[in-house]
Every structure is written in structure tokens, then in C-alpha cells.
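Undergrad: I would like the atomic coordinates for the input below:
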Amino acid sequence: ARQYKLALASFESLLKQRSADGQLKKQAVIQAGLAERRLRNPKGAEARWRTISSSDATFYPEVLWQRAQMAYGGNSPVTGQKLLLELTQRFPSHARVPEALEMMLRSAVESQSAAAIQPLARQIVADWPSHESAHTARYWLARTLEKAGKRSEAQSLYRLQTESGPLNNYYTQLALCRLQGVDCFAPRSTALRVREPQLDFLGQIPLLQELAQDRQSRILEVVAPFVSLTAHERDLLKSWALRYNGHYFRSIRTIWTHPSRDPEILRLMYPLHYDALQKENAKRFNLPQSLIAGLTWQESMYKADIKSPAGATGLMQLMPATAKGIAAKAGVTGYHVNQLTDPKVNIRLGSYYLRAQLNTWQGNLMPVIAAYNAGPGAASRWLKSFGHLDKDAFVEKIPYDETRRYVKHVLTHMRVYETVYGE
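TA: Purely as a prediction, here's the structure:
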């Protein structure tokens, strides 16, 4: 709260300056409203935003967007929907429009209203085909068409998504499953084999090739910012150097947001660290290695000593109380909480916990992954409330934003591991 109060004071100071630029003042009004919202003063935010004219095509669309966010956050979805509709209709080319359409589409998907999904999805696909929201729109348009018996059109949309969408995208993976006629949320026994990433551009510059062949990764990390490469290639080079320095977490964090279809880039982004330990525990507990790998990626990005504010520790982010309760059952003798940062112990305990959850949920990965993030109680409540829905629709219905994203991410990571390392 202190930082928002300080920010608000700074914006108020700027607004009092008569010589300040008018555009700058309007930006300050927007930000001051945001600070008020963060300070849980929605009336204060509304009062500030009302000072911007509805005829202002530059700043009023942002006001509509922020008011809509506040409405949804305040459990007023009808008001939020009206504000988003005004934004998309009055300012159709504004940069916020694809986000607004995606938010409206999410509401339609959550209610599984084909009549609402189709026009919104078609608008996104037609007007914003390169925006990230197009992946969501393409998939859900295909799903509603498939349910309506329009299989040919649906298949075309699935193929378009699988042939053009990033492989590390949830909806690309769902589309692949639809085309293959398989359950995306069922465990697979795909064997994984380690393959080191090969970056083509390393061979195009002799210095980089020499350093790469000699595994001079520390030098690579230093020279990366100064070599004549694209920004994307510099990120890849930095990630590669960090990886071979043993800085797994920093290596992944350097490129983790990059959408990609390139298997080599994906192998750099999705390393198989601790492969032997994963294989050992996958065999011991009859688990897909991709589940252990994908969940570890999401939980820690392979940083063995990471600790969350809540106390979850290690590669698979186990709570100390949970770890203590399952240690003996998992075959860990003489367990001590300090062992949670030991990859051997952490992966053993995390794998045992996953096996227990799979047994509980009869092999359905969806509640297993959801329970790992939100707890078995929450997953059980959701299954009772809307477990009758198709699994992809169930995920969209999860009320916790963090858990909904978590389930999508872990499933995506699993399928990427199977794609780029599968035998």
C-alpha cells in the first residue's frame, strides 16, 4: 500500500503543476485512478477517471478498459461487459480491443454459450489474427462448430492452429489433441530422451562457434550483448550460456515468454535437468516423466533451492508439513525439512504426491494438476459443482485465476516435453 500512496502523491503533485503538458496530465489521471483502485478506493478511482471526456479518443478507451477491470474485480460482470462492449464498438482499432474481446470471449466460454462464443471468436480471428487472443478464439470457435456438427470447418481451424500456433501454447496443444482424437488430460507413457539444443546461428559466427564448441559459456554470457545478432538471438545466446554455467533458472527466465515452434529453441526453454532422478521416480511411482518435468518447470524452473513466500520449497515446491507427512510412505528415511532443497529427496516426495493424487482422481490429470496448486479440497468442490463439463470447458470455469493459468501451463509444458524429447 505504501508504494501506491507514494505514487498517488507524485501524480497529484504533477496534476497541480500549471506548466505540465496536457497529455502528460491525462496519463497521470489514469495512473492516479489505478493507484486509488490498488488502495481499494473504487469511488476515488471513478472520480478521477470521470475527468477525462468520453469524446477523447486517445485516453477514454483506457478509462473504459480500467473501469471494466475494476467492475469484474468487484463482482459486477454485467457492468464490466457493458464497458468492454462500448470500448470495442466505439474504438474498434484501439490497442485494448483484442484484450477486451478476449475478456468477453472468456465470459462466453465460461458459460459455454455458443451463440456468444462464435461472433466474438470470429471477430478476433478476422480482425486480430496475430494477437495472442487469436489462439483462444480459434480453438473455441472450432469447438462450438464441432459440437454443432460442422466438423469440416472445425477441423480446418484446428489444423490452422496446430500449423501456425506456438507449440508452447495451451490451445495449440488442445487443437492437436482434437485432431488426434485423444484425451489431452489423460497421462501418456511417452519415453523421453535428452537432446541438447542446437542453435544454428552459433555456427554462423566463428567466434561464437569456437566458444560454443569449447563450452566457454562464461565468456559467451559476457560477449552476448556485444555480438551482431537480433534481439531474439541475443536472448537465446544468453540463455544458452546461462544453461551451461548451471544457472538453469536464469536460463529459462531469459526466454520463457517467447512463443516458438522450433524444437531446438523449445529444448533450450524446456531443459531435462535431473533427467535420471525423474526417470527413476517415474518408474518407481508409475508416472509419466513429462508430468514430473512439466510440473517442475512450472513450480521452480529447475531452481533447487527456491522457496515461496508461503514456504513451499525446492524443485517441486513442497510445503514442509506435506513433505513430513508423506516422507516415510515415499521411502525417505530420516527425513528433515532441510532436505527439501536436495533434488533427490524433493523429486522423490513430489513424485509420490503426484501418484497419490492420480490414484485419488482415477488418472484424470485435470484435478491432479489443479489440486497441486489449489489443494485437493478446492479441486473436489469444483468437480462436484461443474465436473459434468467437458474437460477443456472445466478448466475455463476454474474460479481461481492463478489455478486456471496453472493448469493450462502445466498441461502445455507436459506436451512440449513429449513433443521435443519423445522417443
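Undergrad: use CA for all of it now, contacts and neighbours both
TA: Will do.
Undergrad: burial measure for G325, as a count.
TA: The criterion is other CA atoms under 10 Å. On that basis, G325 has 10 neighbouring residues.
Undergrad: for comparison, sequence B:
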Amino acid sequence: MHNRDIRPHLLGILLLLVITSWAAMACGQESKGASSTLRSAGDEAKFRVISRFPSEKTSAQSPLGDDAKPFVDEAVRDAIAEERYDVALLLVQKKGAEDDPYVDLLEGYLALQADKPKEAFAKLEGLSGKVDRLEDYRLYWLAQSAVAAEKHHKAALSAAQVPHDSLLLGKSLILLANALLETGTSSDTERAIKTLELYLNKYPRGRSAEDARMSLAGAYEKTKQWDAAAKAYLAVLEKHALTESATEAQKRLDAIKKHLSKELKAAVDEPSRAIRMNRYRALFGAHRSKMVIAEVKEELDGLEDDKALRCESLYLIAKSYSKLRQHADGSEWYERIVKECAGTDYVLKALYLGGKGFWNSGERDEARKWFARIWKEFADHSFADDAMYFVARILREEEKSDDARKLLAKQVSSYPTGDMAKDAHWLLVREMFGGEKYKEVVAYVDGLDKTGEDDIYSRGRLHYFRARALEKLKKTDAAKKGYREIAQKYPLSYYAYLAFSRLGYLEESGQKGGRAAASDLCSLQNGKLCTFVEPKRTEAVKLSDGLRNADHFKRGVALLRLGLTDLAEDEFQALRRSHGSAANLWALTFLLNAAEAYRISHDLPRRHIQDWKTVYPKDADDPRWSLAFPTPFRQTVDKYVTERKLPRALVYAIMREESGFNPRIESWANARGLLQLMEATASKIAKKDGLQGFSADKLLEPATNIRLGTGYIAELSEQLDAHPALVIAGYNGGHGNVSRWLEERGDLPLDLWVEDIPYGQTRKYTKRVLASFWTYSWMYGQDRVPRLSFELPESN
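TA: Here you go, the predicted model:
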């Protein structure tokens, strides 16, 4: 077809697309949330996912039966996971024709990814009408390959046909515009500009907005609309600060400045306040605190006319000092906020963070004053009970126990449902425990209607220590009853593990003779100690008709079968908005697990499905517990835990917490891989272990990371008497800190020692991972309830 024949056809398709797509996009197809990934291990802001991971076989059976059977074998899926597309392509081609259009579709995609656009184009073009479930992907990949093969009209035609309900619509519009620009005709260039303008008007914050602005700026530049180009590039600087696009936009602005009007030249030479402020916000979000402080300080004098921006700037400086832990320097700036920003939300933030700053820098009197202002001036805010709690802790540090006790009592009376009520109750009970006032502990807990314990770190705590108090009072039967109730109510939780451990201790202390200590507490009482809990098999995962018939579901399953887990994740993410019931999320979890996408699959029950841990699982094949606690890389893990004499459950508990089973993840602090090893630590273990040719990049290889990570766990185990709680605390807080805490408080029993860990992050990590250790032991280990010594070793 000649160019003059195709252009009217293109124009008709384009107009139809423009008319129909915006209505569909109004339903949210181009919202940023649609592209966000399911949350990974830890705090999402802490991690960046580099690529997919290789998998090992799973025994999970999909509720779809053969409808979820992979189109390709494991070797192909592994090559895709490792982004070795040329290898995956060769494997698909070597296997030969299977007369399956979806395998042909994958071959076309792999050829595109392997930089073979002509081969990809030929394969994808021949599949028209043959891959209905993934037709939008075929069209988009066909357009991409056409662009790479310099078939620009073909690219435009394909991109214009991507349906309006596709997640690829935004990208397709950008591709369409770029293809139109490449045809070289003025009419197609005008159409490209119109397409990009319409997109940005409708979705200025869409997930493809950055690309759209850069393409639009380039189109204006190509047609010598210099001022329009400059405005578009400036918009990139303002809205996409610190990105590669912003860097390129600045280069283009410098290149075209000679063509600009006087007004635009000035804007290039002196970026607008909006551009500068967005840069500061981006720097702040990227934790570049020193740059924030230096640059925003220079901005302040020019903000006398804008109170809102001035107060925000003061806050950025103050909070950046807090991030750097330069609390004394930050105090000055928090004081300025309180003085200059009356009537804004920044005053409350300043009192809260400034109070913490004074506290951290040892100025307790000033901290108390600032916190007191919060509950007096902002009594209805959620920070009010936090402030009371913090002052109570300060008073305890100053050994003003009576004042602390009075303030805590006032806190729980004034804010009985506040988010810090559980912590206030605990401080009161902890003080009673420290003073051996065990009767008061029992009476206090019995007098509570609600404990406020609403998270994994506190659920069951007060009643556990009530049982501990009864044990101290030698009311053994009542204590046992209390421990059993906790274990029954909170299956495989931290405090249930402690409760089981105390039951084991009481049983063994009542035995006569010198019997060897049991490694599995369930073996006590002739195997009857654990029989008061009744493990049950959870309900099998089912697939609803509504989910099965959803287009995003069909696409996601087809992509999973091709081994394209990243793309399937996007489709399933869209489903979470429209089919977000617990039953549907379990179905998605099952499918993702069956596809060995453990990073995503285990995270759904971990963070997005509530209140399912109501029974103890019977075995490792439990339909739900096995999905939340999978065992990927089993062969490699087993090899090294056997060599190093480590509990497999301990390695999996740490791995689940550190990386969420994604071996190619890197933290903001440059910890890498499955067990999140720092280069210095890994290098030391590699040398000790005789591993040749070590480099930081090798930490992204599962086998290397597991080898070195288990080496580090074994080193901690040797230093810390192989105590799982201490090893876990050491993995997070460092061996040096754990040794110091043992020296300072090693005379405490384990349960109180953990509660008194001064670093909140390490305290929570220890509880969380110890519960996972027990869960993995219960499900997969020889010991269902591993012995947990309450008597701590000496510091080493």
C-alpha cells in the first residue's frame, strides 16, 4: 500500500481511537496506581526491583487445572526470568513447531527483546486473529517491532488498534505518536502532536505522562515550534525532576535556547519556582538530605511572599537534618517552623519531630515541653497520645516512675482507643513486672476491656505476661491455662511461640530424673503437649466465575503460561481493584504461586488478605499457609543448611523477611539479593568460605547469595550460642549491638530481653522473623515447636 493510500485509513483509525479511548481511560486505565506493583518485602520505598528471578519447581496445583499449564517448559521460563531473551528464543525455536499461536506470540516477543525486530515483525504480523486473549499485546509488540524495523506506517496502524480497555493503551498512544512523527509528513506530525496533547490534557499524571511530554517536546522541536517545545521540556523538569528525562530535557533546552523568545530564554536561565520546588521535593524523597539542606536554604530568602512554600521549605530542611540524625542542627529549624508557621499543619509536625529531636540529642526537658504542647493544643489529633507516651518514656529514663505511671494512666483514660494505648498498657505492665508486682499484673490485665493490641508485635502480649505473672506466683495450672489460650487464639504468632515454650519449660521442670531436653516441645507429655491445638486443613482455593471471566484475569493467566510474570502482575494488579475480595485474592495467589512468582504470590496473603491465620496448618501442603510461606530455591538451601548445620526454617524466615524471595533486589543501602547482604560482609564470608572471583554483582545470583548468606548466619550462630532469637536480632541489628545488649541486660529472660531491645526496628524484626521461623518449623521441619531457651548466653 502506498503512503497516499494508507494515510486516510490511518486518520480514520486515529480519530476513532481518540474519540473512544478517552471515555475508557476515564475509568482509570491510565492512573498511576494501575502500574504500581504488589508490595515487596519490607518497606517498598526501601527497595528497587532490578529484574525477575529464576524459579524452582513447586507442587502447587492450579484451580484452573490444565487451563493454567505452562505453554513452555521451565528452561524457557528461567531464561525469561533472567532476561536472557536470546537464550529463551533459541530454546523456543529449538523445540520446534507445536502449532500453538501463543507459543508463536512468545517467539515474536522474544525476538523483539533480543533485538531482532524484522524476525519479530514477521512472526507477530502473521498471528492476526489467532491470539484473542492477548491481541492487545500482539498489536503493541508488532508496533514496537515495526518502529525498530523502520516500518513507521505499519507501527502507527498497529498502535492505533490497541483496544481502549488495554493496560497498554497509554504506551500505545505514545508509540502511535512517535510512529506518526517518523513518517516525515506534516499531516502525520500534526496528528502526533494532537494525540499527545489530548493524552496529557486528559491524564497529566498518567503513567505514560513522562514519555508523552518528552515526545511532545520533540514533536514541537521537529516542527520548529520552539517556544512550545521549551514549555514542554520545562514541564518535564517540573513534573519529573531527577529522572533521565529531566536530564535530557535540560540538554535540549540548552540546545534550542537561541531560538526562544526573550521570556522563554529567561525561564531556561532561571527555572521557575515550581520547577525548583519540585526538584527539592524529589531530592527529599530520594533521601539526598545534604543537597536538600544546601539548595533549599538558598531558596528561603525568595519565599517571603509565599507562606505555604516557605513553611514547606523550612520543613524540608528540618526533616532532612532529622534524616541525617543531626538532631541538634535540626532543632533550630523546627523552632523556626513553630514561630513562623502558625495556623499551618507544619506546626504540629514540627512539635512532633522537634520533640523527638530534642529527645534524641539528650535535651529531655525541652522534649517534654514540645510533646506537652501537642496534647494540650492538638488534643483531638492522633499525635496526642503518642506525645503522652513519649513523655512517659522520658520520665522513666529519668527514673521518675510515679510521674510516668500517672501520665500513662491519663493517656489510656483519655485515649482508650488510641494507636499507642497498647504500648502504654505494656509500659505499665513492664514496670510492674520489673518490680515483681505479679499480682498487680494479673489484676491490671483482668481489668481491661480492650488491650488495643492490633498488630503482630503486640497481639497476645498482655495476656502472655499475665500468664507469666501467674507462673511467677506459682499458680502453675492457671498459668498453663493462660498459655494455652494464647496459643489457641493466635496460631503461629510470636506470643503463641513464647506460650508454647513456657508450657514446655513447665512440663520439663516438673519431670523427675535427668532426661535429655527435647528439641521438639511437642514430644513432651509422651507427645501430648501440643494436642490442645487442633491443626486443620484450610479451605481449598476456589475460582469464582466472575474472576474467571474477567478480561484482565484471562490476559494474566495467558501471560503466566508464557512465563511473562511481570506483565501478568500488571493485569492482576488491575484485578485487585475490580475483584478485590479475599476469595479472589487467594485465587490470584494460587495462580502466581503455581507460576513460581513467589515474590508476588506470598505477598498477597502477607499484606493484602486479612484475618486468615485462624487455625494451625496440618502439614506443608496446606492450601493457604503453604502459599504464604513457600520454600523456593529448596535444593540450594538444603545443600548449605546441611553443610553448615543450620535450621532450614531459620534461613527461610530470614529470606522471606529480607527479600521476599526476590534474589535480584537491592536496598537503598546497597544490600543485595535473597538474604540482603552488604558487599563488605559478603566479601569477608567469601574469603572465609574459599569462594573465588567474588564481586558484588554475584550477590544477585541465588546460589552465591544463599551460600554466603548461610555462611553469615552460621557465623552469627557460632557467636550467639545458636540461639535463633539472638541470631535473628544480630542479622538485623548487628552482632556488636546484640553483644552489648546481652552484657547490659543478659540477666533478663528472653521474653523481657526482646521487649527491651532499644532499637524499635530490631525489636519488631526479631518478633516478626522468630514467628516465621516457628511457622516454617511447624510446616516443614522435624521439630514442630523448636526449643527456645529463655536463659540467655553470656555476651561474646
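Undergrad: give me the TM-score for this pair.
TA: Comparing the two superposed chains by TM-score structural alignment, normalised by the length of the first structure, the resulting TM-score equals 0.77, with 390 aligned residues with a CA RMSD of 4.0 Å.
Undergrad: all helices of the stretch 101-250 of the first structure, in order?
TA: Per DSSP state H, counting those that start in this stretch, the stretch 101-250 of the first structure has helices spanning 114-127, 133-147, 151-164, 170-180, 206-213, 217-223, 231-244, 248-255. These are given in chain order.
Undergrad: so which of those helices gets nearest A312 of the first structure?
TA: Between A312 of the first structure and the helices of the stretch 101-250 of the first structure, the shortest separation by CA to CA is 16.7 Å, and it involves helix 248-255.
Undergrad: which part of the second structure lines up with the closest one?
TA: Across the second structure, the stretch matching helix 248-255 of the first structure (TM-score structural alignment) is residues 598-605.
Undergrad: first-to-last residue distance for that stretch?
TA: Chord length of stretch 598-605 of the second structure, first to last residue, is 12 Å (CA to CA, to the nearest Å).
Undergrad: need the contact partners of it.
TA: Defining contact as CA atoms under 8 Å, 6 or more residues apart in numbering, one finds that stretch 598-605 of the second structure is touched by 38-41, 569, 585-586, 588-593, 627-630, 632, 660-662.
Undergrad: repeat that for stretch 268-279 of the first structure.
TA: In contact with stretch 268-279 of the first structure (CA under 8 Å, 6+ apart) are residues 194, 196-197, 239-240, 251-252, 255-256, 289, 292-293, 297, 302, 343-344, 347, 413, 416-417.
Undergrad: redo that, cut-off 7 Å
TA: Contacts with stretch 268-279 of the first structure, where a contact means CA atoms under 7 Å, 6 or more residues apart in numbering, come from V194, P197, W240, I252, I255, W256, Q289, I292, K344, I347, Y417.
Undergrad: select only the buried ones of these in PyMOL?
TA: Once 16 or more other CA atoms under 10 Å is used to decide burial, the buried members of these can be selected in PyMOL as follows:
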select buried, resi 197+240+252+255+256+289+292+344+347+417
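Undergrad: closest one of the contacts of stretch 268-279 of the first structure to R151 of the first structure?
TA: Within the set of those, Y417 lies nearest R151 of the first structure; the separation is 29.4 Å, counting by CA to CA.
Undergrad: any idea how far the alignment partner in the first structure of K481 of the second structure is from E163 of the first structure?
TA: In the first structure, the residue paired with K481 of the second structure is S156, using TM-score structural alignment. Note on S156 of the first structure: its distance to E163 of the first structure, by CA to CA, is 10 Å.
Undergrad: same check on S93 of the first structure?
TA: S93 of the first structure sits 27 Å away from E163 of the first structure when distances are taken as CA to CA.
Undergrad: done for today, thanks.
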